[in-house]
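J.: next one to model:
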Amino acid sequence: MGVFCHAGKDMEIFLMYRSLYMYRNRYGGLPLHRKIFGGTGHHTGGGGAISHLLRVAPGPLFRTEGSSVFLWCNASGLSVGAFEWSVFQEHSPRRKLQIVSSVDPDFSYAIFQERVRGKREIYLEKVGEDIARLHITHLRAQDAGEYECYTPNPTHRYHGAYSASVTLKVIPALLRVSVLSPQELTLHEDDPLSMVCEVSSSRAQHTHFSVTWYREDSDSTQPLISLSKLSIVSAGPSFQDRHLAGQLRLEKVSPVWYQLTTSSLQPTDQAKYYCQATEWIQDPDRTWYPLTTMRSQVIRVFVQSPGTLPMDRAPDVMSAVRSAATRNEPPRIFFPFRLLLPLVVWAVRYDESILILLPLVV
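T.: Okay, the predicted model is just below:
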């Protein structure tokens, strides 16, 4: 209830404070009796000891639409027979709506009955005798409000706090993740590779991002390298040696750009790549909570050996050979390719049955 009386006091005192509590003078989520008496929750105004205390997570808590949340309620002291959760919705703060009870199946108001009984979108989980969690598996915008946990007292002797409340804010999911690269890249073995992941969120609250690049081939999907919400870089288990050797890096090069760099491509690097980002917010209890996670589109990277003729040009070569054969003359093919030297493009000219290498300096 959030109020208490000495044993033997007239119940009118208790009922008066209960009425005050129900009219919600909005004391920032703290039980009302603690504001009225100015105590710490350990002693009554007249020196009587408090034997029952109810606690919930400190608020406000920010969660995104469509995500899940659980609100815990911890009772200490006297044995607890039941837990009841209600809400004062943000758009109607003076109206108390009953959500769910651990003992009364008819406790829920009609507005919540389908979500409690039908979809099981809202349910109460008891963790032992003294802890209960209210679960909402799919948050809606109208779920924002002040949530009250209450433990009915059948003895009618009140020594402590029997209700506590926490404010829940439901905010839109604003995280955006994309890769600033073509959908396909064709490079050569030992070439460097750089790709940029753009991560942004137009949110008023202070949040952090964590970013991870993944490599996906026919056998598995592996994390390449990550930047944590606290800006700590760590490589995936299969890529730690390359990271320690400086061949694999992940850097934040602008407020929204996270650049993956591989200094020297290997044949096994031919695969699909994407980045995944999570937006984190710090709750009032100093723990970090993942608001939203999103991944980018996939980038395909093709790695060719030095001097290899690109597959997309092979039909052109064969077509030229067949055309020359029908005219009974040697084919003339001019096609540039790279041969080990990074600053020289070598061209092959097939003329009069002779292969000629022509260096073109770039």
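J.: for the rest of this, base every contact and every neighbour count on C-alpha atoms.
T.: Noted.
J.: can you tell me which strand in the chain is longest?
T.: strand 271-282 (DSSP state E).
J.: hang on, residue 340 in a strand?
T.: No - counting by DSSP: H, G, I helix; E, B strand; the rest coil, residue 340 is not part of a strand but coil.
J.: which residues sit against the longest strand of the chain?
T.: Residues from elsewhere that reach strand 271-282 (C-alpha atoms under 8 Å, 6 or more residues apart in numbering): 62, 175, 177-179, 197, 199, 206-217, 229, 288-302.
J.: next SSE after that strand?
T.: Next helix or strand after strand 271-282 toward the C-terminus (DSSP states H and E): strand 288-295.
J.: what angle separates whichever helix or strand comes after that following strand from strand 271-282?
T.: Later in the chain than strand 288-295, the nearest helix or strand by DSSP H and E is strand 299-304. Between strand 299-304 and strand 271-282, the angle comes out at 140 degrees (axes from the mean of the first three to the mean of the last three C-alpha atoms, to 10 degrees).
J.: look up how far residue 95 lies from residue 85.
T.: Separation of residue 85 from residue 95 (C-alpha to C-alpha, to the nearest Å): 14 Å.
J.: what do you get for residue 187?
T.: 64 Å.
J.: next: residue 192.
T.: 62 Å.
J.: helix/strand/coil for residue 325?
T.: Applying three-state DSSP: residue 325 is helix.
J.: burial count for it?
T.: 12 (other C-alpha atoms under 10 Å).
J.: looking at residue 187 and residue 95, which is more packed in?
T.: The neighbour comparison of residue 187 against residue 95 (other C-alpha under 10 Å) goes to residue 187, with 17 against 14.
J.: so which strand or helix has the more buried one?
T.: Per DSSP H and E, residue 187 falls inside strand 184-188.
J.: give me the helices and strands touching that strand, please.
T.: Strand 184-188 sits against strand 299-304, with contacts defined as 3 or more C-alpha pairs under 8 Å, 6 or more residues apart in numbering; DSSP states H and E.
J.: who are the packing partners of the strand it packs on?
T.: Secondary structure elements in contact with strand 299-304, counted by 3+ C-alpha pairs under 8 Å, 6+ apart, are strand 184-188, strand 271-282.
J.: quick one: closest of the ones you listed to residue 325.
T.: Set against residue 325 and scored by C-alpha to C-alpha, the helices and strands packed on strand 299-304 come closest in strand 184-188, at 31.5 Å.
J.: show me which positions of the helix or strand following the closest one end up buried.
T.: Sequence-wise, the next helix or strand downstream of strand 184-188 (DSSP H and E) is strand 193-200. Using 16 or more other C-alpha atoms under 10 Å as the test for burial, strand 193-200 gives 193, 195-200.
J.: centre of the chain to strand 193-200, how far?
T.: Taking C-alpha atoms, centre = their mean, to the nearest Å, one finds strand 193-200 lying 18 Å from the centre of the chain it belongs to.
J.: the structure of the following sequence is requested for comparison with the preceding one:
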Amino acid sequence: MKMDKCFLTVVVGVLMLGGCSARVVTLSPGPLIRVEGQPLSIRCDVTEYSGPREQDFEWIMTSEANGPRIKIISTFDTAFPHASLSKRVASGDISLVRLEDNEVELKIAELKALDAGFYWCETPSTDSVIAGNYKAQVQLTVIPNTLQVSALTPPPIVSEGSDLTLSCNVTRQLTYPTYLSVTWSVKRGTTSEDILTFGPQGDVVTGVKYARRYADGGIRLVPGKNGAFELVISRVMTSDEGIYECNGTEWTHEDGGKWIKIVESTREMGTVAVTPTGQSLSVKATSSSSSSSLLLTPGETLTLLCSVASDNLPALALEVSWLADGRDLITMERSGVVISNTSSSGGAPGNRGEASLERTGSGEYRLAVRGVSGEDGGAYTCRIRAFIEKGGRSSGGGGRWHMAAEKTSSPVTVKVAQISE
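T.: Just a heads-up that it's a prediction; the model follows:
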């Protein structure tokens, strides 16, 4: 009679969008691939049931598809576990967590090879009519942990504006279809930031603060052979100081399109300090005379040399200016364009000589003032502004620069003799 009544209700229910429910038990999609020694969690829920809101669950496994049933754990029967598993349940290595009235999670803290098999989630019926499925099955494969992560130690000190290469090697034995990813991160104090992740499907994900530098080419990924990967940070800044780490992760791609992290290993690469440009940048102004003063007669040419030195000189774009008594006389911009304040186009007052500025070598800049007069006397200093491009070399940085340091030389005193009439 109950079956007939239910059948009639279903028929009417189809027309009235109501009627009997059919119990549905659902497990995490599988098959599952997990790593020995790592944790496991499998969720199970039941829907479309009648009776009490809080449902009970029983977990059972078989080592083979049709092998003997081994009771694992139950929500209501403390004597449920098989003798071979009772100690693991008692210790908490195997546990059952209720997430909702109709959902639980089976957890194994440390997987063993013998845990591989078929897992069944079963729900005792509370329905007035038997309809639907009361259990679900998922297969678990347990593979050995073969993940290997190693890293080369980076240089402990690098100069601002130079390149930093971070080398990491991530491998595993491919016995099942798993995938790898490698992540570089940097720690400063208690804060850790991801720089870049490659994988698990050949994709690249950058940390929020590094997205633009990667887009500009200032951070480059260089994949190698046999699990070798290099991350090159171009033109490092003082903010790049920190403790660098390399993380290797093994993933599985399960039914339902989810990427599941199954094991990971992190290696500390080393601490990197960045020497600020201003710490090694120096500038010196000299004349042909060995003394700090120079005496000229009217009409002669004043020649002064500005010498710039720095540990990271090749990485710097220099703006070089000569000043006379603190006033800008002539400037060579970092692009190489020279702007003079003594030429007629510059509207220079008085009868000053015409100045020119040229680069004569690496870090060497020569000032020439032709046809000096009394107004050209004074204290001459060379001012250097050192810029570093924020972007990478490949993209030209998109015009993004920052001034790393500014230095001014000691003065050279220039005197122009008065001619007696």
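J.: quick one: TM-score?
T.: In this superposition the chains share a TM-score of 0.65, using TM-score structural alignment, normalised by the length of the first structure; 271 aligned residues with a C-alpha RMSD of 3.3 Å.
J.: and the helices and strands packed on strand 299-304 of the first structure, which is most packed in?
T.: Per-stretch averages of neighbours, counted by mean count of other C-alpha atoms under 10 Å, single out strand 271-282 among those, with a mean of 22.
J.: just tell me the aligned range of it in the second structure.
T.: Mapped onto the second structure using TM-score structural alignment, strand 271-282 of the first structure spans residues 242-253.
J.: follow-up on the earlier one: which of the helices and strands packed on strand 299-304 of the first structure sits closest to residue 49 of the first structure?
T.: strand 271-282 (35.1 Å).
J.: how far apart are the closest one and its match in the second structure?
T.: On superposition with the second structure, the mean distance recorded for strand 271-282 of the first structure (mean C-alpha distance after the TM-score superposition for the first structure) is 1.4 Å.
J.: show me where the stretch 51-200 of the second structure has strands.
T.: Applying DSSP state E, counting those that start in this stretch to the stretch 51-200 of the second structure gives strands spanning 58-62, 70-74, 94-100, 103-108, 117-122, 135-143, 148-151, 157-159, 164-171, 179-188, 191-198.
J.: and those strands as CSV, adding distance to residue 306 of the second structure?
T.: Converted to CSV, the strands of the stretch 51-200 of the second structure look like this (distance: least, C-alpha to C-alpha, whole Å):
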stretch, distance to residue 306 of the second structure
strand 58-62, 82
strand 70-74, 82
strand 94-100, 74
strand 103-108, 71
strand 117-122, 78
strand 135-143, 67
strand 148-151, 44
strand 157-159, 23
strand 164-171, 30
strand 179-188, 39
strand 191-198, 40
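J.: so which of the ones you listed is nearest residue 27 of the second structure?
T.: Closest to residue 27 of the second structure of these, according to C-alpha to C-alpha: strand 135-143, at 6.2 Å.
J.: any idea where the strands of the stretch 301-421 of the second structure begin and end?
T.: Secondary structure of the stretch 301-421 of the second structure, counting by DSSP E, counting those that start in this stretch: strands at 302-309, 317-324, 327-332, 338-340, 354-361, 364-370, 378-389, 401-408, 412-416.
J.: could you dump these to a markdown table with mean neighbour count and distance to residue 124 of the second structure?
T.: Listed next are these as a markdown table, based on neighbours: other C-alpha atoms under 10 Å; distance: least, C-alpha to C-alpha, whole Å:
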| stretch | mean neighbour count | distance to residue 124 of the second structure |
| --- | --- | --- |
| strand 302-309 | 20 | 82 |
| strand 317-324 | 22 | 76 |
| strand 327-332 | 20 | 85 |
| strand 338-340 | 19 | 88 |
| strand 354-361 | 17 | 87 |
| strand 364-370 | 19 | 88 |
| strand 378-389 | 23 | 68 |
| strand 401-408 | 16 | 69 |
| strand 412-416 | 20 | 97 |
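J.: nearest to residue 40 of the second structure, out of those?
T.: strand 378-389 (47.9 Å).
J.: the closest one aligns to what range in the first structure?
T.: Going by TM-score structural alignment, strand 378-389 of the second structure lines up with nothing in the first structure.
J.: chain center to that strand, what's the gap?
T.: 36 Å.
J.: who does that strand touch, helix- and strand-wise?
T.: Applying 3+ C-alpha pairs under 8 Å, 6+ apart, we find strand 378-389 of the second structure packed against strand 282-287, strand 317-324, strand 401-408, strand 412-416.
J.: can you put these in CSV and add distance to residue 217 of the second structure?
T.: Output for those, formatted as CSV (distance: least, C-alpha to C-alpha, whole Å):
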stretch, distance to residue 217 of the second structure
strand 282-287, 30
strand 317-324, 18
strand 401-408, 14
strand 412-416, 43
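J.: so which of those comes closest to residue 237 of the second structure?
T.: Closest to residue 237 of the second structure of those, according to C-alpha to C-alpha: strand 401-408, at 8.8 Å.
J.: read off where that closest one ends up in the first structure.
T.: Going by TM-score structural alignment, strand 401-408 of the second structure sits over no part of the first structure.
J.: and that strand, what other elements does it pack with?
T.: By 3+ C-alpha pairs under 8 Å, 6+ apart, strand 401-408 of the second structure packs against helix 277-280, strand 282-287, strand 378-389.
J.: select, out of these, the one closest to residue 108 of the second structure.
T.: Closest to residue 108 of the second structure of these, according to C-alpha to C-alpha: strand 378-389, at 51.7 Å.
J.: by how many degrees do that closest one and strand 317-324 diverge?
T.: Interaxial angle of strand 378-389 of the second structure relative to strand 317-324 (the same axes, to 10 degrees): 170 degrees.
J.: contacting residues for residue 108 of the first structure?
T.: The neighbours of residue 108 of the first structure, taking C-alpha under 8 Å, 6+ apart as the test, are 98-101, 116.
J.: buried only: go through the residues you listed for me.
T.: Counted by 16+ other C-alpha under 10 Å, those give 98-101, 116 as buried.
J.: would you reformat these as a markdown table and include distance to residue 242 of the first structure?
T.: Listed next are these as a markdown table, based on distance: C-alpha to C-alpha, whole Å:
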| residue | distance to residue 242 of the first structure |
| --- | --- |
| 98 | 57 |
| 99 | 54 |
| 100 | 54 |
| 101 | 55 |
| 116 | 51 |
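J.: returning to that earlier point: ok, the buried residues of strand 193-200 of the first structure vs residue 22 of the first structure, which is closest?
T.: Comparing the buried residues of strand 193-200 of the first structure against residue 22 of the first structure with C-alpha to C-alpha places residue 200 closest, at 41.9 Å.
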